[in-house]
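Participant: Provided below for reference: sequence and predicted model.
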Amino acid sequence: MLKLSPALLALFAGAMLSLMILLNSQLAAHSSPLLASWVAHGIGAAFAGFILFVCHLRSKRTRPAPRPVPKWAYLGGIPGAFTVILAAATVNSPLGLSGSVAFMLVGQTLFGMLSDLFGLMGSNKRKFSYQDLAVVCCILCGSMLIIFAPS
């Protein structure tokens, strides 16, 4: 099986997130952010089910017994639905796609750092470093340039 680096996969996921936001905002502009969220999650669930089915058919080896899943881990769709609704609304505002994605990147980075710091929801604990602070400052400055720089 083909092994890809986690960094490459994360980069691709970021591109897919931007594409998803763009498509959902187009749907929201012609309907509503709430309908766009419902459609996106319905189609996403159907596609994920298809991928799961294909992967299950291709898998021939035995798997170890899975660890028990915490009940709260099933609630990931809730922030996902809010993300789609809020992103669809902000992309159709003066922020546009790049401004929305820039602010979402800032929010993701800050939440990720807090999750690492406190070990939220079972994540591995990791302390802040001065380099982390520098990265956040660079992301904030870049986001501000994207949003406020004259065209």
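Facilitator: Cool, the structure landed. As the structure is a computational prediction, the values presented were derived from the model and not from experiment.
Participant: going forward, measure contacts between C-alpha atoms and count neighbours the same way
Facilitator: Will do.
Participant: these two touch, right, residue 95 and residue 147?
Facilitator: Yes - counting by Cα atoms under 8 Å, residue 147 is a contact partner of residue 95 at 6.6 Å.
Participant: residue 70: how many residues sit nearby?
Facilitator: Neighbour count of residue 70, defined by other Cα atoms under 10 Å: 9.
Participant: my bad, should have said residue 66
Facilitator: 6.
Participant: helix, strand or coil for it?
Facilitator: coil (DSSP: H, G, I helix; E, B strand; the rest coil).
Participant: helix or strand for the residue nearest the centre of the chain, which one?
Facilitator: Centroid check for the chain by Cα atoms, centre = their mean gives residue 17 as the closest residue, at 6.0 Å. According to DSSP states H and E, residue 17 maps onto helix 6-30.
Participant: ok, then the element right after that helix?
Facilitator: Counting by DSSP H and E, what follows helix 6-30 is helix 33-58.
Participant: residues contacting the closest residue in space to residue 127 that isn't next to it in sequence?
Facilitator: Closest residue in space to residue 127, ignoring its immediate chain neighbours: residue 117 at 5.2 Å, by Cα to Cα, 6 or more residues apart in numbering. Applying Cα atoms under 8 Å, 6 or more residues apart in numbering to residue 117 gives the contacts 125-128.
Participant: comparison target below:
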Amino acid sequence: MAASTTISEGPRRPHPLEICAALCAGALLTLMLLSNGMMAAHTTPIFASLTAHGVGSVVAALLLLVFWIRWPARRRGASGRAPIWAYLGGISGALTVIISTVVVNSSLALTGTMALGLAGQVVLALLFDCFGALGLERRLPRRNDLLALASIIVGTLLIIFARGNAG
């Protein structure tokens, strides 16, 4: 699927449930990073990644089974099959787990790792939106997007470099 060349007029307002779900996903990401980092500290980052993805696969398979039994008519989305590149998400997931389990046990610690990870996510998301990468609708960044990115970067720098010895 080629990237759309139209530029959207602007995003719709998010539903409060979507905001809550995104906050929960962020909290779960932090919990995942902490548990994987602890596993890596006691074993290796690759073993921690394998364990995380193994447990995740079992949970996903059980959820898939429950949803298939509960809603058999919804087994496949309305558009059919996903594009082939969509199946490569597991590669970035595995690399994320391995890299973050190493970094969380460094001087960055959990907070610095999460802050830099958030900054990286926002930068890449803005680039994907701007260029319409991987089939996304092309959307040029607005002033508020760039101000938000600047705030995230400043906050990240404060978290990493302004750590006092107080406490």
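Facilitator: Received it, and whenever you're ready, just let me know what you need. Source: prediction; values computed, not measured.
Participant: now check the residue nearest to residue 127 of structure 1 against structure 2: what is it aligned to?
Facilitator: Matched by TM-score structural alignment, residue 117 of structure 1 corresponds to residue 130 in structure 2.
Participant: alignment lookup: the residue nearest to the centre of structure 1 to structure 2.
Facilitator: Aligned partner of residue 17 of structure 1 by TM-score structural alignment: residue 29.
Participant: what range does the longest strand belonging to structure 2 cover in structure 1?
Facilitator: Assignment by DSSP state E gives strand 4-7 as the longest strand of structure 2. Using TM-score structural alignment, strand 4-7 of structure 2 corresponds to no residues of structure 1.
Participant: roughly how far is that strand from the heart of the chain?
Facilitator: On the basis of Cα atoms, centre = their mean, to the nearest Å, strand 4-7 of structure 2 sits 24 Å off its chain's mean C-alpha point.
Participant: touching it from outside, list them.
Facilitator: So strand 4-7 of structure 2 is contacted by 132, 135-140 (Cα under 8 Å, 6+ apart).
Participant: please redo it, this time with the cut-off set to 6 Å
Facilitator: 137-139 (Cα atoms under 6 Å, 6 or more residues apart in numbering).
Participant: do the same with stretch 82-93 of structure 1
Facilitator: 24-25, 28, 33-34, 37, 97, 100.
Participant: run the last query once more with 7 Å
Facilitator: 21, 24-25, 28-29, 33-34, 37, 96-97, 100 (Cα atoms under 7 Å, 6 or more residues apart in numbering).
Participant: let's have these in JSON lines, adding neighbour count and distance to residue 151 of structure 1.
Facilitator: Shown next, in JSON lines, are the contacts of stretch 82-93 of structure 1 (neighbours: other Cα atoms under 10 Å; distance: Cα to Cα, whole Å):
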{"residue": "21", "neighbour count": "26", "distance to residue 151 of structure 1": "22"}
{"residue": "24", "neighbour count": "24", "distance to residue 151 of structure 1": "25"}
{"residue": "25", "neighbour count": "28", "distance to residue 151 of structure 1": "22"}
{"residue": "28", "neighbour count": "22", "distance to residue 151 of structure 1": "26"}
{"residue": "29", "neighbour count": "15", "distance to residue 151 of structure 1": "23"}
{"residue": "33", "neighbour count": "24", "distance to residue 151 of structure 1": "27"}
{"residue": "34", "neighbour count": "17", "distance to residue 151 of structure 1": "31"}
{"residue": "37", "neighbour count": "24", "distance to residue 151 of structure 1": "31"}
{"residue": "96", "neighbour count": "17", "distance to residue 151 of structure 1": "13"}
{"residue": "97", "neighbour count": "19", "distance to residue 151 of structure 1": "14"}
{"residue": "100", "neighbour count": "25", "distance to residue 151 of structure 1": "16"}
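Participant: turn these into JSON lines, including distance to residue 76 of structure 1.
Facilitator: Formatted as JSON lines, the contacts of stretch 82-93 of structure 1 follow (distance: Cα to Cα, whole Å):
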{"residue": "21", "distance to residue 76 of structure 1": "18"}
{"residue": "24", "distance to residue 76 of structure 1": "19"}
{"residue": "25", "distance to residue 76 of structure 1": "21"}
{"residue": "28", "distance to residue 76 of structure 1": "22"}
{"residue": "29", "distance to residue 76 of structure 1": "25"}
{"residue": "33", "distance to residue 76 of structure 1": "19"}
{"residue": "34", "distance to residue 76 of structure 1": "17"}
{"residue": "37", "distance to residue 76 of structure 1": "14"}
{"residue": "96", "distance to residue 76 of structure 1": "26"}
{"residue": "97", "distance to residue 76 of structure 1": "23"}
{"residue": "100", "distance to residue 76 of structure 1": "21"}
